[in-house]
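Asks: here is a sequence together with a model predicted from it:
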Amino acid sequence: MTDWPSAFFEQHPAFSPIRRFLALFTAPPDHTDWQSLPVVAHSRSGAPIRFVHSDSITEYYELAIYQHGQVATRLNWHDTFNAMIWHAFPLSKSALNAMHQRIICANPDSKIRGAARDAATLFDECGLILPYSDPQLLQMLEQHQWHELFVTNKGQWGKQIGAITFGHANFENLLNPFLGLTGKCWPIAVERDFFALDIAAQCAQLDENLAHLIDADWLQKPRQLPALPYLGVPDWHPEQDLHFYENTAYFRPKRQKLG
């Protein structure tokens, strides 16, 4: 991480949730830069969230966040984008951390992470929030009707359905994209006027909704999060011609159940 592609961040729609935070910097931030920013989030223990050198932490990653607000942050793209998501979705990130804390404390001697923690980690790393006002569009995604979702209904993206990046690994991958990139999405039903809001207001509304669902233990297993080949989202990839969408190795059809 030696350069800071401000023009790319400004132009690529996937970076819209964190763009206003990326704009705070003109070069890759270090720990001094992070410490200079106002606190935007707290752990559920009340500790202010700070992004600190990983070598300064002696506890397990999630416990250090919950107890002390210390987020181990290496000076690389992966952890930089994680810090950005803490700024964009502070309630949801705190709720995910509290979820890990609850499960760990309920089973302190277990070395098994379990399905719920696996799902939380998948969403944290490669998740996308999928606000939608038309259930038919969600059904297309669930049925892997990719041509209908991305091509036939291209004009509905940003009007009745959207993809808002949450997983910090997705941002890292989009710096050097390759066919095969797939995220796990969390569909959230919204009113149609949601899409008239600016991105900050959209993120704030989704942040509250997600935090509530996480606190209610809605997330129990990875299968609850449908797959999304996100290079197919309109304008997220430069080569979105019809041939691109015909690639069934990437846009995989729905697997038929036997029997």
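Replies: Received it, and whenever you're ready, just let me know what you need.
Asks: C-alpha only now, for contacts and for neighbours.
Replies: Noted.
Asks: show me where the stretch 1-150 of the chain has its helices.
Replies: Counting by DSSP state H, counting those that start in this stretch, the stretch 1-150 of the chain has helices at residues 6-11, 19-22, 31-36, 61-68, 77-88, 90-106, 115-126, 135-142, 146-147.
Asks: with distance to Asp217 and mean neighbour count as extra columns, can I get those helices in CSV?
Replies: As requested, the helices of the stretch 1-150 of the chain are exported to CSV (distance: least, C-alpha to C-alpha, whole Å; neighbours: other C-alpha atoms under 10 Å):
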stretch, distance to Asp217, mean neighbour count
helix 6-11, 34, 13
helix 19-22, 29, 18
helix 31-36, 31, 12
helix 61-68, 17, 19
helix 77-88, 20, 21
helix 90-106, 8, 20
helix 115-126, 9, 19
helix 135-142, 22, 16
helix 146-147, 30, 20
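Asks: I'd like these laid out as a markdown table, including distance to Ile188.
Replies: Output for these, formatted as a markdown table (distance: least, C-alpha to C-alpha, whole Å):
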| stretch | distance to Ile188 |
| --- | --- |
| helix 6-11 | 25 |
| helix 19-22 | 22 |
| helix 31-36 | 31 |
| helix 61-68 | 26 |
| helix 77-88 | 17 |
| helix 90-106 | 14 |
| helix 115-126 | 14 |
| helix 135-142 | 10 |
| helix 146-147 | 19 |
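Asks: indicate which one of those helices is closest to Ala216.
Replies: Minimum separation from Ala216 across those (C-alpha to C-alpha) falls at helix 90-106, 9.7 Å.
Asks: what is that closest one packed up against?
Replies: Judged by 3 or more C-alpha pairs under 8 Å, 6 or more residues apart in numbering; DSSP states H and E, the packing partners of helix 90-106 are helix 61-68, helix 115-126, helix 199-215.
Asks: what does that helix rub up against?
Replies: Residues outside helix 90-106 that contact it (C-alpha atoms under 8 Å, 6 or more residues apart in numbering): 40-44, 62-63, 65-66, 85-86, 110, 117, 120, 207-208, 210-211, 214-215, 217.
Asks: which residue lies nearest the spatial centre of the protein?
Replies: For the chain, the residue sitting closest to the mean C-alpha position, by C-alpha atoms, centre = their mean, is Phe166 at 1.5 Å.
Asks: shouldn't that one be in contact with Ile85?
Replies: Yes. In this structure Phe166 lies within contact range of Ile85 using C-alpha atoms under 8 Å: 6.7 Å.
Asks: try it against this one:
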Amino acid sequence: MEKVDWGKPWLSPVRERGICLQREVSKGKSVNEALNVISLEAVRFVPQSELPVGTAYEQFIWDTRCVPTRDNLHDFFNGLVWLEFPQAKRRINELQAQAIAQDGVGAVRGPLRDALAVFDENGALLQAPAALWQALRARDWQRLFIELRPLWAEARLVLFGHALLEKLVSPRKPMVAHVYQAPQAIKSIAALDDWLAQAMQPQPWDTKPFAPLPVLGVPGWWPGNEAPEFYADAQVFRPPRTPPCTAVQAA
């Protein structure tokens, strides 16, 4: 946990609780013990060993309101997101448990469970002017990050995915978030949590209504992106997919 640089801009929304949590861990507490010290009681955090063999992780959380937690960065950030977004995390868990009750646990998750897992691990919320969203959906990186760069002063990107937060402890240019559109009018994280919990519905979430965003391209998030050449890397800032050509039959 000592590797986390809380000065990074993407950690701003979780910085205060994150530092408190890290402090508790540094005192010798396990991650689940540290989380329980500052938990808002939406759930309790328990050692991973309390998850019975053969029981689905999401089902166990729904049945017990207890989150199995290991002593690693991945679960550290998962717990931290539970503290910041308790309603949205609970809603994800509810939808996962409902899908498990309906379809069981198979080798392959259904579309809704898959979408929820993607967002839970790698999601983010973007509050931004319409022009930025249009450019993002079109994957028009030149317009999004260079032509419209001043508009980013009116935008806010809030990371939700705990795996993404973990990966950004060692930032790399190819890291991409799955971004969901949130209203600009919402100011506090608590209000954003409430809105997101209500916005999560089986439809359209089963279609993965997200846009890919290379997070280190966000202005102010990485020194290298101040140079326009940063966005010329087509392996990261990929052009939109083109539909396959269809053969035209002669009349």
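Replies: Sure, I can see it. What you see is a predicted model; the values in this text were computed from it and never measured.
Asks: TM between them?
Replies: A TM-score of 0.87 describes the superposed chains when it is computed by TM-score structural alignment, normalised by the length of the second structure; 237 aligned residues with a C-alpha RMSD of 1.9 Å.
Asks: just to revisit the earlier point, and the helices and strands packed on helix 90-106 of the first structure: which comes nearest Leu231 of the first structure?
Replies: Taking C-alpha to C-alpha, helix 115-126 is the member of those nearest to Leu231 of the first structure, at 13.1 Å.
Asks: and the residue nearest to the centre of the first structure, what's its match in the second structure?
Replies: In the second structure, the residue paired with Phe166 of the first structure is Phe160, using TM-score structural alignment.
Asks: what's the answer for Ser56 of the first structure, then?
Replies: The pairwise alignment with the second structure assigns Ser56 of the first structure to Glu50, based on TM-score structural alignment.
Asks: contacting residues for its match?
Replies: Contacts for Glu50 of the second structure (C-alpha under 8 Å, 6+ apart) come out as Pro68.
Asks: likewise for Asn82 of the first structure?
Replies: Residues counted as contacts of Asn82 of the first structure (C-alpha under 8 Å, 6+ apart) are Gly167, His168.
Asks: show me what it aligns to in the second structure.
Replies: For Asn82 of the first structure, the residue aligned by TM-score structural alignment is Asn78.
Asks: and the residue nearest to the centre of the first structure, how far from Lys154 of the first structure?
Replies: Distance, Phe166 of the first structure to Lys154 of the first structure, using C-alpha to C-alpha, to the nearest Å: 22 Å.
Asks: got it, and Lys184 of the first structure?
Replies: Lys184 of the first structure is 20 Å from Lys154 of the first structure, by C-alpha to C-alpha.
Asks: right, and the helices and strands packed on helix 90-106 of the first structure - which one's nearest Phe15 of the first structure?
Replies: Across these, Phe15 of the first structure has its closest neighbour in helix 199-215 (10.5 Å, C-alpha to C-alpha).
Asks: against which helices or strands is that closest one packed?
Replies: With contacts defined as 3+ C-alpha pairs under 8 Å, 6+ apart, helix 199-215 of the first structure has these neighbours: helix 90-106.
Asks: how big is the offset of the helix it packs on relative to the second structure?
Replies: Mean deviation of helix 90-106 of the first structure relative to the second structure after superposition (mean C-alpha distance after the TM-score superposition for the first structure): 0.5 Å.
Asks: where do the strands sit along the stretch 151-259 of the first structure?
Replies: According to DSSP state E, counting those that start in this stretch, the stretch 151-259 of the first structure carries its strands in the segments 164-165, 183-189, 227-228.
Asks: closest to Asn173 of the first structure out of these?
Replies: Closest among the strands of the stretch 151-259 of the first structure, once you apply C-alpha to C-alpha, is strand 183-189, at 10.7 Å.
Asks: in the second structure, what stretch matches the closest one?
Replies: Alignment note (TM-score structural alignment): strand 183-189 of the first structure is matched to residues 177-183 of the second structure.
Asks: quick one: buried residues of that stretch?
Replies: Applying a neighbour-count criterion of 16 or more other C-alpha atoms under 10 Å, the buried positions in stretch 177-183 of the second structure are Ala177, His178, Val179, Tyr180, Gln181, Ala182.
Asks: can you tell me the closest non-neighbouring residue to the fifth one?
Replies: Spelled out, that is Gln181 of the second structure. Nearest non-adjacent residue to Gln181 of the second structure, counting by C-alpha to C-alpha, 6 or more residues apart in numbering: Leu126, 5.3 Å away.
Asks: ok, the counterpart of Leu141 of the first structure in the second structure to Gly217 of the second structure distance?
Replies: Correspondence of Leu141 of the first structure to the second structure, assessed by TM-score structural alignment: Leu136. Note on Leu136 of the second structure: its distance to Gly217 of the second structure, by C-alpha to C-alpha, is 12 Å.
Asks: and for Gln198 of the second structure?
Replies: According to C-alpha to C-alpha, Gln198 of the second structure and Gly217 of the second structure sit 29 Å apart.
Asks: can you check Cys245 of the second structure too?
Replies: 32 Å.
Asks: looking at the two, which is more packed in?
Replies: Taking other C-alpha atoms under 10 Å, Cys245 of the second structure and Gly217 do not tie; Gly217 has more neighbours (24 against 6).
Asks: counterpart of the more buried one in the first structure?
Replies: Counting by TM-score structural alignment, Gly217 of the second structure lines up with Gly232 in the first structure.
Asks: Arg65 of the second structure now?
Replies: Correspondence of Arg65 of the second structure to the first structure, assessed by TM-score structural alignment: Gly69.
Asks: since we're on the closest residue to its match other than its chain neighbours, how many residues are nearby?
Replies: What sits nearest to Gly69 of the first structure in space, not counting adjacent residues and going by C-alpha to C-alpha, 6+ apart, is Ile49, at 4.3 Å. Under the neighbour criterion other C-alpha under 10 Å, Ile49 of the first structure is assigned a count of 23.
Asks: name the residues that touch stretch 28-35 of the first structure?
Replies: Contact partners of stretch 28-35 of the first structure, identified using C-alpha under 8 Å, 6+ apart, comprise Met1, Thr2, Asp3, Trp4, Arg50, Phe51, Val52, His53, Leu75, Thr80.
Asks: now, of those residues, which are buried?
Replies: Among those, those classed as buried by neighbour count (16+ other C-alpha under 10 Å) are Arg50, Phe51, Val52, Thr80.
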